[in-house]
Every structure is written in structure tokens, then in C-alpha cells.
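Q: got a predicted structure plus its sequence, pasted below:
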Amino acid sequence: MKAIKISKAGGPDVLTLSDVAKPEISSGEILIEVHYAGVNRPDCLQRAGLYAPPSGASPLPGLEASGVVVAVGEGVTQWSVGDQVCALLPGGGYAQYAICRADHALPIPKGVEMREAACLPETCFTVWSNVVMRGGLKSGERFLVHGGSSGIGTTAIQIAKSLGAEVFATAGSAAKVAAVEELGAHGINYRDADFVEVLTAHGGANLVLDMVGGSYISRNIKAMAPDARMVFIAFLESPKAEINFAQVMMKRLTITGSTLRPQSDAAKAEIATALREHVWPMIEAGALRPVMDQEFDLADARDAHRRMEQGDHIGKIVLRVK
């Protein structure tokens, strides 16, 4: 099969279209003929040699895909050959075929195109597990998400709005602010406004979803309401900061975080079940839809990574495989 390999750690040019062996499924797995693969920042980190795949996972990049089931492993009863699915992958999505655990796949929601479906798993798993399961967002709370125009950000805004939260989102340009406001968030252009001042004027954030870190950490604490929570999912600036923990004590704050890829198969299956119960109905009701940025052919994965790393994208980038 055709697949994108990482020839060595480096920039986008190390991505090469290659002929590789089709993966073989084991018990509890399904084989998917990939139609589209989502492009995510962890793919860029893996390509740069900064995010190794878990033991036993495919070394090929690609953490989510949509397509058609072409084979099922022993013990798989929930899927049949011919089913259309989107799936969270441990790796291997940048290829014509990919394998995943059967309980990490979900049906393509009604009314959703295959290209859009490829954008659902990584973002929905990440947002639901961190914003709801870990962060405990409730109706009526004020929710601050940084990187609001990213795939994660646009998904987080829509899920939070559907749950009845008041959403604030930072972004770095007028176009990106307009995009988050169209989704129902209060847009904050961090180049000319201070999100601490904005949130403080509204009573403080009850939950912060941060993928920046660094200098944002202490500012987040200042922007948070008493008894608020902060969840980290990435550190685009830095994982390190000097903070005043007296403020954490005085406000009774909870600070936590997680990464998705290293979690256990059971944990990911639990998230998938929650998505099918809570998020898939949002999608089918039209309350949540992937915000699409740009589509590239599989052979042009280098350009897709350049687009991701330039930071100008709004929403999701996908690779067309079939």
C-alpha cells in the first residue's frame, strides 16, 4: 500500500510517499480502507522526533481517519465489512489502510461527509475527555479556551456551547476572532487585548483549556474564578513557568492535564462510548460540525504539515487518501 513515512527526524521534507506492507489485524481489531486522514499537531511533533509512538503502534504518522471496514479480527462483533467508520488511531493514518481497536472506532454521524468525519476522532476524544470528563464543565459556567480557531478550539467551543457554557476564546488575527465568534464564543484577539482583563470583568473563568503553557500559566491563574479548574493538553510555548501557588491556594484552584495517545485502550474505549452517547447526537442535530481549513492529497503531506506549522489555518486540515 501507499503510505507516508518519516525518513528521519526533521522538517516537512522528511515525509516521503512510500510502498509499505499492508498492516495485519489481530484479535479485537478492524482494518480500515482509509479515505481521509486528519492532520494534527502531534503528527508534526512525531515527524520532528519529539513525540514517539507508543510501544507496538505503527511508526507511520496519523492519529485519526475515516473510511470503510474491509476486515474484522477475531472477537469483533460491533462492525462488519462495508461499514463506514471514523476512528482514533495509535498511528498509521497517513496510509491507504490502517488498523485500530474495534472499540476505538465510531460510526460516521448522519449527514457528515467522509472528509469531515476524519476530523472528528482526535479532537472530540481530546475535548470531551478533558473539558467534560476531567474538567467537569457545567451549564452556566464560563469557559476559556486558548487557540480557539484550531481544530481543538473550534470543537471545544461548539461542545461547550451545546452544554450551556459561556465561551471565551483567544485567537491571533481578526479572521480567527471572527471564526470563533461565528461559533458563538466571545473572541479575544491576544495581540491587542488582555484575556485576563476580559475574563476578570466577567467574573473569571470557571474552566480553562490551555494548549499554550509558558507565560500563559500564571495569567490563566489570574483569570480564573474561585474553585475553578485548568486543564493542559499541550505546551506550544513551554511546559515550564514560575507561578505563585499562594494564588492557587487562595482561589482553591484545581490544575490538571492529560495526553491522549499514551492512555490505555480501555480508557480510550470509555471515551468512545461517551462520545457516541453525548457528542454524536450533537453532531446529528447540527450543533457541532468540524470547521474545515484545507484538503491535501496524501502525496502532498509535506504541504499539509507546512500549513499546520505556519499557524494560519482555521479549523482542520485533512489528507485525501482515496
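A: Great, that's in hand.
Q: switch to C-alpha atoms for all contacts and neighbour counts from now on
A: Fine.
Q: would you map the helices across the stretch 1-150 of the chain?
A: Along the stretch 1-150 of the chain, counting by DSSP state H, counting those that start in this stretch, helices occupy 41-47, 114-117, 120-127.
Q: Throw those into a markdown table and include distance to residue 234, thanks.
A: Shown next, in a markdown table, are those (distance: least, C-alpha to C-alpha, whole Å):
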| stretch | distance to residue 234 |
| --- | --- |
| helix 41-47 | 9 |
| helix 114-117 | 23 |
| helix 120-127 | 11 |
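Q: select, out of those helices, the one closest to residue 291.
A: Between residue 291 and those, the tightest spacing by C-alpha to C-alpha is seen for helix 114-117, at 8.3 Å.
Q: quick one: the helices in the stretch 151-300 of the chain?
A: Secondary structure of the stretch 151-300 of the chain, counting by DSSP H, counting those that start in this stretch: helices at 151-162, 174-182, 195-201, 216-223, 245-251, 265-274, 280-284.
Q: and the shortest one, what's buried?
A: What it means is helix 280-284. Buried residues in helix 280-284, counted by 16 or more other C-alpha atoms under 10 Å: 280, 282-283.
Q: save the helices of the stretch 1-150 of the chain as CSV, and put in distance to residue 204 and mean neighbour count too.
A: What follows is those, written out as CSV (distance: least, C-alpha to C-alpha, whole Å; neighbours: other C-alpha atoms under 10 Å):
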stretch, distance to residue 204, mean neighbour count
helix 41-47, 29, 20
helix 114-117, 34, 24
helix 120-127, 21, 24
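Q: the structure to be compared is supplied as follows:
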Amino acid sequence: MKAVSITEHGGPEVLRWAEVEDPTPGVGEVVIDVVASALNRADVMQRWGLYPLQPDWSPYPGLEVSGRISAVGEGVTDRQVGDEVCALLTGGGYAQKVAVPAGQLLTIPKGVGLAEAAGLPEATATVWSNLVMTAHLRAGETLLVHGGAGGVGTTAIQIAKALGARVVTTVGGAEKAARARELGADVAIDHRTEDFTEHGPYDVILDVVGGDYLERNVRSLAADGRLVVIGLQKGLEGQLNLAEIVFKRASVHGTTLRTRSKEYKAEVVAEVQRNVWPMIENGTVKPVVDRTVPMADAAEGHRLMEAGGHLGKILLVNDGSA
């Protein structure tokens, strides 16, 4: 098979579409013939060498795919060859085939195309695990979502609204702000010209930015507020006023889904299948796809993501597989 290899750390030009060894399913795993994968910020960080890989992870990027099962490993009884699925991965999605634990598989939601479904697992699992399982977002609370134009952001806006929250989001530019409001955001802030602290306080903040947003995030929290940091786009360090934490009874969570155990991921995937898939099938939550790019031209997809002009997911599609 072919996969996208990272030949060295650097810009998009280091990505190469090359022949690699076919995967085989281990115990409790299946192999998927990949129709499509989707870009995530972690893929870009991996390419730059800023996301250290664990020994048992695939060296190829790609945290989610959709496709058809082509092989079933020992111990898998509820899946069979030919099933159309999408899946949450630890890596390896930029390829023609990938092995994945059966517990990380999802059915394709009714009304969603097979290639389009590739952009669902990572965003929905990230949003549900952080907003609901970690921050316990409740109806009537106010949520601030940073990066509301990205794959996680567009999903978070819609799921939070479906849960009955008031949603505020930050985006870059008037066009993205308008689109965020179309997706359900009550307030869309252009971070280039407005200060999000003026629209608080917030019961929950979902932060993909990191860095110097930390101090302003904590200052903007309501009493008993919860800040969940899931990204580090603006750096690894920020100032923290402990008095703000103590007197607000606030909590700060740092989480990443990729490093979790397969058992935890299976739990999240089951929660998503049970709670988010009905929202997608009834039209409450809609996949947001900016564009598709051939898998063999993953470098172009990375250039588009780093340019920052996209809204929602950028998909990588294998030729002739959809």
C-alpha cells in the first residue's frame, strides 16, 4: 500500500506519498481500506517535530478515517468485511489502509457520505469528551469556544447549542464570524479586533490556542468555571493568577485524546455514537467540510491548513475509493 511518510521535520514539502508495508489486524483490531482521512492540527505539529510519538504509534499522520473493513482480527465478533465505518485513530490515517481497534469504530451516520464521515470522529470525540465528560457543560451555561472556524470549533458550537448552552466563539475575520453565527453561535468575536474577556463571564472555556490566552481565560471564568486547554497554537507557557482560581473555585484541565488508552477511547466513541450521532442524523449537528484534497497531495492540504483560511475540515481522499 501507499501512505504519507514524514521524511524529516519541516514544512509541508517533507510529506511523501510512498510505498510502505501493509498493516495486518492484531487481536481485537480490523483493517480499513481508507476512503478518506482528515487534517488535524496535531498532524501539523507531528510534521514539525513538536508532537513526540510513543513507540507503539504509527509513524504516519492521520487521526481519523472513513472506509470499508477489509480484514477482521481475532476476537472481533461485531464487525465484518465490507462494513462501512469511520474511526478514531492514534495515527496512520494518511494511507490506503490502516489497522484500528474495533472499539474505536463508528457506523456512518444516516445522511452522511462515506468520504464526508472521515471528518467526524476526531472532532466529535474531542468535543464530547472535553465539554461533557470533563467540563460537564450544562443547559443554560455559557461556553466560550476559541477557534470556532476549525473542525473542533464548528463541531463544538453545534453540540453545545444542542445541549442548551449559550455559545460565544472567537474567529479570525468577519466572514468566519458570520458562518459561526449560522452554525448557532450566539456571539462570534473577531479576535483581531475584539477582546473576548468583554463578553464573559464564561462557565466553560474550550481553548485550542494556549500560550498567553491562559491569563485572560482564567480572568474570564465565572464562579465554578472550568477551563479546558486542548491546543497550544500560541505556545507552551502562560501566566496563571492563583487567586483567580481559588476565589472563583475554578478548575483548569489540560487534556489530549491521542495519548489516552484504547479503553478510554472506546468509551468516548460509544458515548459519541449514542449521543452525537442522533444529533447528526436529525440535522441538529452538520459536518462542516471546507474542501477535499487528494491523499497523495497531503502537502497541499497542510499548506491550506497553515494558511488559516479554511472553515471546518479539510479532507484527504484516496483516488477511486469513494
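A: Okay, I see it. These figures come from a predicted structure and were not determined experimentally.
Q: TM-score of the superposition?
A: Aligned and superposed, the two chains score 0.97 in TM-score terms (TM-score structural alignment, normalised by the length of structure 1); 318 aligned residues with a C-alpha RMSD of 0.9 Å.
Q: could I get the buried residues of helix 280-284 of structure 1 as CSV with distance to residue 115 of structure 1?
A: CSV is the format used below for these (distance: C-alpha to C-alpha, whole Å):
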residue, distance to residue 115 of structure 1
280, 16
282, 18
283, 15
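Q: for residue 296 of structure 2, give me its contacts.
A: For residue 296 of structure 2, the contact set (C-alpha atoms under 8 Å, 6 or more residues apart in numbering) comprises 4, 16-17, 318.
Q: just to revisit the earlier point, and residue 54 of structure 1, which of the helices of the stretch 151-300 of structure 1 is closest to it?
A: When those are compared by C-alpha to C-alpha, helix 265-274 sits nearest residue 54 of structure 1, at 11.6 Å.
Q: so that closest one corresponds to what in structure 2?
A: Aligned by TM-score structural alignment, helix 265-274 of structure 1 falls on residues 262-271 of structure 2.
Q: still on that earlier bit, pick the most buried one from the helices of the stretch 151-300 of structure 1.
A: Counting by mean count of other C-alpha atoms under 10 Å, helix 151-162 has the highest mean neighbour count of those, with a mean of 25.
Q: mean shift between that helix and structure 2?
A: Here the mean offset of helix 151-162 of structure 1 against structure 2 after fitting is 0.4 Å, by mean C-alpha distance after the TM-score superposition for structure 1.
Q: give me the contacts around that helix.
A: Helix 151-162 of structure 1 is contacted by residues 123-124, 126-128, 131, 137, 143, 145-148, 166-167, 169, 180, 183-185, 279, 282, 287-291, 314-316 when judged by C-alpha under 8 Å, 6+ apart.
Q: how long is stretch 309-322 of structure 1 end to end?
A: 25 Å (C-alpha to C-alpha, to the nearest Å).
Q: pull the residues that contact that stretch.
A: With contact meaning C-alpha under 8 Å, 6+ apart, stretch 309-322 of structure 1 is reached by 34-41, 44, 94-96, 115, 118-119, 149-152, 154, 176, 179, 290-298, 301, 304, 307-308.
Q: check stretch 177-191 of structure 2 too.
A: If you take C-alpha under 8 Å, 6+ apart as the criterion, stretch 177-191 of structure 2 is touched by 148-149, 154, 157-158, 161, 166-174, 195-196.
Q: contact partners for the closest residue to residue 265 of structure 2 other than its chain neighbours?
A: Leaving aside its chain neighbours, residue 265 of structure 2 sits nearest to residue 104 (6.5 Å; criterion: C-alpha to C-alpha, 6 or more residues apart in numbering). By C-alpha under 8 Å, 6+ apart, the contact set of residue 104 of structure 2 is 87-89, 262, 265-266, 269.
Q: state the pair within those residues that is farthest apart.
A: Greatest spatial distance among the contacts of residue 104 of structure 2 (C-alpha to C-alpha): 87 and 262, at 12.2 Å.
Q: strands along the stretch 1-150 of structure 2, start to end?
A: Under the criterion DSSP state E, counting those that start in this stretch, strands of the stretch 1-150 of structure 2 are mapped to 2-6, 15-19, 29-38, 64-72, 84-88, 97-101, 105-107, 142-146.
Q: redo those strands as JSON lines? Include distance to residue 215 of structure 2 and mean neighbour count.
A: What follows is the strands of the stretch 1-150 of structure 2, written out as JSON lines (distance: least, C-alpha to C-alpha, whole Å; neighbours: other C-alpha under 10 Å):
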{"stretch": "strand 2-6", "distance to residue 215 of structure 2": "35", "mean neighbour count": "22"}
{"stretch": "strand 15-19", "distance to residue 215 of structure 2": "36", "mean neighbour count": "16"}
{"stretch": "strand 29-38", "distance to residue 215 of structure 2": "32", "mean neighbour count": "28"}
{"stretch": "strand 64-72", "distance to residue 215 of structure 2": "32", "mean neighbour count": "26"}
{"stretch": "strand 84-88", "distance to residue 215 of structure 2": "32", "mean neighbour count": "27"}
{"stretch": "strand 97-101", "distance to residue 215 of structure 2": "39", "mean neighbour count": "25"}
{"stretch": "strand 105-107", "distance to residue 215 of structure 2": "38", "mean neighbour count": "20"}
{"stretch": "strand 142-146", "distance to residue 215 of structure 2": "14", "mean neighbour count": "27"}
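Q: ok, which of those strands comes nearest residue 220 of structure 2?
A: When these are compared by C-alpha to C-alpha, strand 142-146 sits nearest residue 220 of structure 2, at 9.6 Å.
Q: which strands and helices sit next to that closest one?
A: helix 151-162, strand 166-171, strand 202-207 (3 or more C-alpha pairs under 8 Å, 6 or more residues apart in numbering; DSSP states H and E).
Q: so how far is stretch 137-151 of structure 1 off the chain centroid?
A: The chain centroid and the centroid of stretch 137-151 of structure 1 are separated by 14 Å, computed with C-alpha atoms, centre = their mean, to the nearest Å.
Q: same deal with stretch 195-215 of structure 2?
A: That offset, for stretch 195-215 of structure 2, works out to 19 Å (C-alpha atoms, centre = their mean).
Q: what do you get for stretch 238-247 of structure 1?
A: Offset of stretch 238-247 of structure 1 from its chain centre (C-alpha atoms, centre = their mean): 25 Å.
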